[in-house]
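Asker: Turn this into a model:
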Amino acid sequence: MKRLILVRHGKSSWKHDLPDHERPLKKRAYRDGRKVAGTFKEFYSPTATLWSSPATRALETAKMFKEELKVPDKMFTIRQDLYTFDAKELLEIIKSCPDTIDKLIIFGHNPAITNAVNSLGDKNLDNFPTTGLCVIDFENYKWERIKTGRTIITLLPKNLR
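Answerer: Predicted coordinates for the structure are as follows:
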């Protein structure tokens, strides 16, 4: 069985005139990130691999989860190709995951994350919010063959406040 956890980066700030990939998180994103990560910790069992987009807002979100879940450095990778907004590209990245990894956490961007949550899981959301987390299980042992899985957990910051 494979478990995919998709996390949309925290709410980013438009306060400064910066390139898109350098936009930082807003203060709210840190509160939401700690709340979602802390709640997810109750469901989490170790040995997940974390992959993050290199964009500041995604990477900072990923680092909050890494710290809260006590993920070792060797299980944490920054992937340039995760700076994508395209669901097809995101799906190809997910399907490229080595089969030795059973649990994969991805930190990425919309609309790719919303589209992936809706196409891979069995519950639809109009718009997956910032710092939202979705766990999808697949009755499959090869990442390249995943299709529709079962959405088992959806954590949305507004529901945890």
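
Asker: For the rest of this, base every contact and every neighbour count on C-alpha atoms.
Answerer: Noted.

Asker: ends of stretch 118-128, how far apart?
Answerer: Using CA to CA, to the nearest Å, the end-to-end distance of stretch 118-128 comes out at 9 Å.

Asker: Report the buried residues of it.
Answerer: 118-121, 128 (16 or more other CA atoms under 10 Å).

Asker: out of those, which one sits closest to residue 156?
Answerer: Among the buried residues of stretch 118-128, residue 128 lies closest to residue 156 (CA to CA), at 8.3 Å.

Asker: before we go on, could you also do this sequence so I can check it against the first one:
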Amino acid sequence: EAMGYGGDVRWHDEIYLTDAGELLTLLKKVPDGAEHVLLVGHNPGIEGLASGLCGGQPEEVFVRMPTGTLAFVELDISQWSALRWGGGQLKLLISPKSLK
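Answerer: You can find the predicted model right below:
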């Protein structure tokens, strides 16, 4: 509210400590009208999701995300249900350390 954002915000408590596979399943349920999603969660699930989307395997983390890191992943999909492992491209990775 303080930022003046008028879009849809949804809270899912199950994101907190879930694994990459469950996060992928959750993203596949995003309504197709949504062009962007900001997913805030915790490791190891978030690192696994970013790694899996960007061409690796969720269990073989190569996108390291220390606390407070933001990963921008571009997806070439027209429907969220079409989301799959390896379907994204890492465009930007910003860690708190890089902002100093």
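
Asker: Please convert the buried residues of stretch 118-128 of structure 1 to JSON lines, extending it with secondary structure.
Answerer: Shown next, in JSON lines, are the buried residues of stretch 118-128 of structure 1 (DSSP: H, G, I helix; E, B strand; the rest coil):
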{"residue": "118", "secondary structure": "helix"}
{"residue": "119", "secondary structure": "helix"}
{"residue": "120", "secondary structure": "helix"}
{"residue": "121", "secondary structure": "coil"}
{"residue": "128", "secondary structure": "coil"}
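
Asker: I'd say residue 96 of structure 2 and residue 68 touch.
Answerer: Yes - counting by CA atoms under 8 Å, residue 68 is a contact partner of residue 96 of structure 2 at 6.1 Å.

Asker: Look at the counterpart of residue 160 of structure 1 in structure 2 and say how many residues are nearby.
Answerer: Aligned by TM-score structural alignment, residue 160 of structure 1 pairs with residue 99 of structure 2. For residue 99 of structure 2, the count of nearby residues is 6 (other CA atoms under 10 Å).

Asker: same thing with residue 27 of structure 1?
Answerer: For residue 27 of structure 1, using other CA under 10 Å, the count is 12.

Asker: All good on my end, thank you.
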